[in-house]
Every structure is written in structure tokens, then in C-alpha cells.
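Colleague: Only the shape, not the letters, is given here:
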């Protein structure tokens, strides 16, 4: 029972508690006197009644504190599922609600940590297993060290290198690193350089760059922006059919500079368009066998957030189109 929950202040609750106790202590002796009861009996009954009522009201006031103590003990053992009843409106109720928020955040962090270990282990196991099998075959003389076998080993090594680079970027996100070396730069040469690097992967893919106006300039951190574009190009190339075309477009708008990368792949289900920017989320149809780690789009979102911009999966009739918007000016407080 928590009859004092509607009271919005702990001080008011204590006042009500004192007032009720005094009233009981005053009414019971008066009632006993009118009934002709012996005062030696009335006094202990009055004390017992006042203590019982005080215990009843005080127990409801302190029950969230007891629940928080019990929940904190379970959290110390790694169980973050317990929540506190936060129905009161006073300071204790506010504390209980803040405790529940903290418990939910800790539960989410713990779940992300477990998912990180599981997913990284899975991602590392695939190329390591392939490399081990290939090297064992080469060492045993089962296969000859021809260019094809060496290319397979190189591909798996590059996949490992790509995963380690993504994990390094992810650690920078978690560490809250926000240093920016923002400089004005021309968009077209920058995108053409990024496309040339993407073409070096050897995928049978065409890239088309369109910038409007052709002398469009953006003020951004070149290294960070390269992370954004490189991840978008890699994502588009992996999910496009062989011989397909990846379109890279940039134009100026009222919101700032808009960068779009679109492919001819299966696209992303509308229900998953927000989730694909979370870590280790690849979306329906984005398999693990093509080298995707599920970190590229999470890093792309980090870069746009760093510049005070936004990123989304835009509507399109075919394939997938990812749109990143960068403001004309960097957000206040961002170091340059």
C-alpha cells in the first residue's frame, strides 16, 4: 500500500505522516476516555496504533529505496533486468525513474558488448578458417602456390584488414573522439578519387559520378568524409549485381550539401531502414559471405553526426539509395 504516492514532495509526505500520527495519538485517548477505559490500557493502545499507522505510511514511502537496493545488488552480479516501481511523484519517485533509465542503459550496453564479442568472433572466424585451410593445403602440397590461390589468401587478408579498420573506427566512436580538420574542398575531384579507389577492389562494377554544380565546394574533414563515401561505395558495390552501376551524386540544397550513393541491388526493406545504421546490422539480403561486417553504415552515420549532418535510406523504385546531408557550416563547438 502506497497511499501517499500522489503527494509531490517528500517534505509534504513527512508532514502528513507527522500530522496523522499526532491526530491518532490525540483521538484514541479521547475516545478511550469517553468509553470509560482505563488510561493504563488506553496509552499502550494509542502508542501501538500510532506506530502501526506510521509503519504503514512510511513503508510505502521507502519501498522504492528498498527495491533500488535489491536491484543494485542483482546488477552487481550482471543482471540488469530488474526495474523499480516508480509510481510516486516526489523526489524518491524521480530517483526511481532515473534508476530505471540507468538500468535500461546498462542493460543495452551489456547486450551490445556481448553482441560485439559474438559478432567479431564470427567475422574473424570465417577468414581465419579459410586462410588456415589454404595454408595447410599449400604446406602439405595438396595445391600449388599459383596466382589464384595467392589471390584467395590476399582476399581473406584484406577482409581481416577491413574488419580491423572498422573496429578501430568503432573504438574512436565509443571514445567520443570528435576532432575535425575541416577545410574547403572541391566535391567532384574528391568523389572521383574515392571512386577510383573503390574500383581497385576488382569487382565487376561501373561507377558514375554526377556533381551539380560542377564546381561544388564543401567544408569538411577530408579523411572523415572519405570514410563516409568509401563505406557507402563498398556497401553499394557489394549488393549490386555483377556489371551493375553505382551512381554517386552530389548537389547543393537548402539543407546544405547532399551526397547520394545508389545501387541496383535488392534494396532495403522500409522496416529496416533505420536499423541498418546500427552496428553489425546488415539487413535482409545482405549476407555475411560477401565480406560485409555490418559496421560500415554505423561509421557513416558517425561521420555525418560529427559534421552536424544526417544520413538516411531514401525512397527509390529500384535498388538502394543512401542520402547524406552535410550542413554548409560546421556545428558550434566542433574543433577545426
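Modeller: Perfect, I can see it now. Just so it is clear, the structure is predicted and the values come from calculations on it, not from any experiment. Residues are numbered from 1 along each chain as shown.

Colleague: from here on, contacts and neighbour counts on C-alpha atoms
Modeller: OK.

Colleague: Quick check: which element contains residue 32?
Modeller: Element membership for residue 32 (DSSP states H and E) is helix 10-34.

Colleague: what's downstream of that helix, the next helix or strand?
Modeller: Note on helix 10-34: by DSSP H and E, the next helix or strand toward the C-terminus is helix 39-76.

Colleague: And the helix holding residue 32, what's buried?
Modeller: For helix 10-34, the neighbour count (16 or more other C-alpha atoms under 10 Å) marks 10, 13, 17, 20-21, 24-25, 28-29, 32 as buried.

Colleague: now, which of the residues you listed sits nearest residue 281?
Modeller: Closest approach between the buried residues of helix 10-34 and residue 281, by C-alpha to C-alpha: residue 10, at 45.8 Å.

Colleague: what's around the closest residue to the closest one other than its chain neighbours, how many residues?
Modeller: Distances taken as C-alpha to C-alpha, 6 or more residues apart in numbering place residue 90 nearest to residue 10, at 5.7 Å, with adjacent residues excluded. With neighbours defined by other C-alpha atoms under 10 Å, the count for residue 90 comes to 21.

Colleague: cool, and the one 5 residues further on?
Modeller: Neighbour count of residue 95, defined by other C-alpha under 10 Å: 16.

Colleague: any idea how far it is from residue 89?
Modeller: Distance of residue 95 to residue 89, given as C-alpha to C-alpha, to the nearest Å: 10 Å.

Colleague: Alongside the first one, take a look at this:
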């Protein structure tokens, strides 16, 4: 089932259920309200009957002359209600109109005890209280039964009978629970018809609202589905522009970021393949040219030629090793064996190890603010590789320089250590600083094999630092050359 159909069904069914519930509540409310209204009007109409009964009580000061006299009591009620809508015919109603449950076939209707008002066996053959559609009874001041029909199974309303402000009895009338005739019943039935017509109109309105509303919600989903389909087919230029301020707007923004990231990754992949092809083609072309020249007799076979070929092989081998190491880092298969290391001591050892290389290229190493002990939790082999790459880069790229300054600062508040390598060479343009750690990037576009390496040294440095939960960045040194900042967590 399509989402649009599901949404339409949800909106429509919810509206329909609410409309039906409202109709039922309104019908019940109108019916109950009208029944209560009729009961209240009947009580008001019985005020005259209560006055007549009070006059009977005043003659003897008691209820003796009316107690048990059901016909007299009926006549008083008929006279009191004669001019009202609640008047009763003189003839008694047939038994099937008596309120309460009907007897089974073959059973006699229970009678009401005239003294206690309780069900007590079959009715007498003659006499007994008259039968009304509504039950009336006279009760004394203590609500004791005197005359009429008073069953505890029914719900009664009471009209006070007063004598000089004192309650001397109660006129009990059973409450109607439904309307059987009269203009009130016609009014209720008419209102119920109107309510049903209104309900049908509301359902139709719900349909007219639910259809465009469901389409409104589904429209961005359709656009997203179409764009996602094109994205999966390799079209990374897809973008979604939704003029909304809801969750779909956030979803479209995330989709656009995903598409942009995939596009950048695709471009980086193509650039990576092109750079790798170029890097591999250069030493292979040199090797092929040297070998073909010696085979054709253009160049004599000599130790110098073999050494030249060997240098190209070493360059190619270094490139392959660097690529392999970067790939292992990306795949997470490069393992680190970390231990507690004294960072200043390790730096001194690496400086001594590369002293010859740096001296041959005219560089002098100067330490600044180097503490005697500062421990980090790291892999000594990888840190040596990190510092070695930086020393080699300084020797090869810092042209016209003669100084390498190394400083170590402890950041006690953040429990980190800063390591700065700064030279006074030619430096790097500001625009190229952020690109130094990209794969196969060189600030010199000529890709000179004499001065340039594989272009992977700083990328490997970045991987090593990140594996130690640190950060590495490039900046312009105060000495005028290039500066490398390394931040590592302390042990």
C-alpha cells in the first residue's frame, strides 16, 4: 500500500471516528437533555397536586383519609394535570404499558404492596393502585409509602408538600428515561436527522481535506526518492531544494550534504587514481628508458647506469610502501603497540639519528623549552616514523634554510603536549598549508624527483597522530619558513 493511500486512510478514518463519536454524544446529550427537561416540567406541573394534597392533610392533620385510597389519589392527580401536557385519560392504561420488565408468557404481573411499596405476589382480582405510564406515589415526611405506586426499582423525583413551611410529605413521580410522544420527541428526532446530515457533510469535508493533505506530505518523499535513485546510479550532482520548515527540510539538507560528500569523494578518488598513475609511471618510464638505451647500445652497461636504475627502483619501492601503509591505516589493519614513552628523550634520539642528513643539507637543530621528562602513551616505532618524516621533509623542501627549531610545551589544563617544528626555509604559501596533508600533494607542481618524494610523507604523519588521538596542522613559522604543530595527549 502506497504511503499516500496510508496517510489518506489515517486522516479519513480518524476524522470519521471523531465525527461518529461526536454524533453519538450529541444524540445522547440532546435526548437526555430533553428527557430531563420534560421531567422538570412535570415536577412544575405537579405543584398544584402538592397543594391539593396539603389541603387534605390540613383538614385532619394527618394522611389517614387518603392512605390506601388509590382511586382518590388518581383523581387528584388527574385533576391537577388536566390542563397540562401531562394529563392522563380517565381509563386506566392496559397492563402492557406499565413501566418495568414485561412478565414472561403465562406469568402474572407482580403487584405493589400498598403499605410498603414492594413486589409481593400476584395482583388482587379487584382494587389496588391504578396503572399509569408514569408512577405516582404519596409519601409521608419520613418518605414512608402511603398510596399510589412506589417501586424501589424505579428512579423517582420528589415534590415537597408543605404546611406552613414545614414538610409534611412528598409527592413522588417516576423519572422518564425516554420520550414516547409529544412535540419534544418530534424535536429530538428532527435534531437527530440534522446531526446525521451534518455528520455526512463533515465526512465529505474530511475526504476533501485528507486527499490534498496526504499528497502534500508525500510530495517531498517522491522528490527524495527520485533524487536518491539518480544518486545511486552515480549522478552525484543531485540536489533537493524544499521550501519548508519541517523535518523534510532537515532531511533534504542531509541529502544535499550526502550528495556533496559523495561528489567530493568521487573527485578525490579520480584524482587519487590519476596521481597514483603518474607517480608509478615516472619511475617505470625512467627504468624502461635506461634499460632500452643499454640494450640498444646507446649507453654502455656500467656501474653508474645500474646505480641510477637502482635509485629509481628504491623510489618506486618507497612509493609502494607508503601506499601500502596508508591503505592499512584506512582499513584499520595497522596495529599500534603503545607504551609509556619519555617524549624529550625520544626526540633527542631521532635528532641524533638524522643529524647527518640535516647537516649535509645545511641545517642546524636547536631545542627550545625542552623538559627533561614528559611521558606519553604511544607507539615508539610510529613516533620515530613521524619525526623522521618531518626531518626528511625539512632537509628536502626547506630550501635556503639553515635552522630547525624544536620546542615542546606542556598544556597542564588540557593534559596535552605541543610539539613544534619550525624552519627558516622558503616556506609554503598560506593557500597551500591546509593541502599539505592530502595524499600525493606537493607544493612544487613540477614533481621533481630529485627534491620531491612520493607526496605521502605528511599524509602518513597525519594518520599516525590521529591514531594517537592527537592533531597535526601546518602554519607559517616565526622564522619565516614552515611550521608543523603536533598536539598529543599526555599519559
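Modeller: Perfect, I can see it now. Bear in mind the structure is a predicted one, so any value in this text is a computation, not a measurement.

Colleague: what's the TM between chain one and chain two?
Modeller: The TM-score (TM-score structural alignment, normalised by the length of structure 1) is 0.73; 293 aligned residues with a C-alpha RMSD of 3.6 Å.

Colleague: ok, back up a step: verify the stated contact: the residue nearest to residue 10 of structure 1 with residue 12.
Modeller: No - counting by C-alpha atoms under 8 Å, residue 90 of structure 1 sits too far from residue 12 to count as a contact (9.2 Å).

Colleague: all strands of the stretch 201-350 of structure 2, in order?
Modeller: For the stretch 201-350 of structure 2, the strands defined by DSSP state E, counting those that start in this stretch occupy 339-342.

Colleague: the helices in it, which residues?
Modeller: 247-295, 303-331, 343-353 (DSSP state H, counting those that start in this stretch).

Colleague: Please settle this for me: is residue 428 of structure 2 part of a strand?
Modeller: No - checked against DSSP: H, G, I helix; E, B strand; the rest coil, residue 428 of structure 2 lies outside a strand; its state is coil.

Colleague: What is the aligned counterpart of it in structure 1?
Modeller: By TM-score structural alignment, residue 428 of structure 2 lines up with residue 268 in structure 1.

Colleague: Need the counterpart of residue 367 of structure 2 in structure 1.
Modeller: So residue 367 of structure 2 corresponds to residue 210, using TM-score structural alignment.

Colleague: what sits against residue 322 of structure 2?
Modeller: 454, 456-457, 460 (C-alpha atoms under 8 Å, 6 or more residues apart in numbering).

Colleague: so what secondary structure elements neighbour the helix holding residue 32 of structure 1?
Modeller: Applying 3 or more C-alpha pairs under 8 Å, 6 or more residues apart in numbering; DSSP states H and E, one finds that helix 10-34 of structure 1 contacts helix 39-76.

Colleague: Just give the nearest non-adjacent residue to the match of residue 367 of structure 2, would you?
Modeller: Residue 210 of structure 1's closest residue in space is residue 249 (C-alpha to C-alpha, 6+ apart), at 4.7 Å.

Colleague: a strand runs through the one you found, doesn't it?
Modeller: Yes - using three-state DSSP, the assignment for residue 249 of structure 1 is a strand.

Colleague: Pull the contacting residues for it.
Modeller: The neighbourhood of residue 249 of structure 1, defined by C-alpha under 8 Å, 6+ apart, consists of 209-211, 259-261.

Colleague: quick one on the thing from earlier: what's the distance between the match of residue 428 of structure 2 and residue 281 of structure 1?
Modeller: 12 Å.

Colleague: and what of residue 323 of structure 1?
Modeller: Taking C-alpha to C-alpha as the measure, residue 323 of structure 1 falls 18 Å from residue 281 of structure 1.

Colleague: again, but for residue 141 of structure 1
Modeller: For residue 141 of structure 1, the distance to residue 281 of structure 1 - C-alpha to C-alpha - is 40 Å.

Colleague: same check, this time on residue 291 of structure 1
Modeller: 13 Å.

Colleague: and what of residue 73 of structure 1?
Modeller: Taken as C-alpha to C-alpha, the span from residue 73 of structure 1 to residue 281 of structure 1 is 33 Å.

Colleague: Between the two, which is the more surrounded one?
Modeller: Between residue 73 of structure 1 and residue 281, counted using other C-alpha under 10 Å, the more crowded position is residue 281 (18 against 13).

Colleague: OK, contacts around that one?
Modeller: 275, 294-295.

Colleague: how about the nearest residue to the residue at minimal distance from the centre of structure 1, chain neighbours excluded?
Modeller: Geometric centre of structure 1, nearest residue: residue 278, 6.2 Å, by C-alpha atoms, centre = their mean. Take residue 278 of structure 1 and drop its neighbours on the chain: the residue closest to it by C-alpha to C-alpha, 6+ apart is residue 298, 5.4 Å away.

Colleague: ok, back up a step: I'd like the helices of the stretch 201-350 of structure 2 laid out as JSON lines, including distance to residue 382 of structure 2.
Modeller: Shown next, in JSON lines, are the helices of the stretch 201-350 of structure 2 (distance: least, C-alpha to C-alpha, whole Å):
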{"stretch": "helix 247-295", "distance to residue 382 of structure 2": "24"}
{"stretch": "helix 303-331", "distance to residue 382 of structure 2": "11"}
{"stretch": "helix 343-353", "distance to residue 382 of structure 2": "12"}
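
Colleague: Quick one: closest of those helices to residue 52 of structure 2.
Modeller: Of all those, helix 247-295 comes closest under C-alpha to C-alpha, at 76.0 Å.

Colleague: which helices and strands does that closest one pack with?
Modeller: Using 3+ C-alpha pairs under 8 Å, 6+ apart, the elements in contact with helix 247-295 of structure 2 are helix 183-232, helix 303-331.

Colleague: Take those and lay them out in CSV including distance to residue 3 of structure 2.
Modeller: Listed next are those as CSV, based on distance: least, C-alpha to C-alpha, whole Å:
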stretch, distance to residue 3 of structure 2
helix 183-232, 7
helix 303-331, 40
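
Colleague: quick one: which of these is nearest residue 40 of structure 2?
Modeller: Among those, the nearest to residue 40 of structure 2 by C-alpha to C-alpha is helix 183-232 (13.2 Å).
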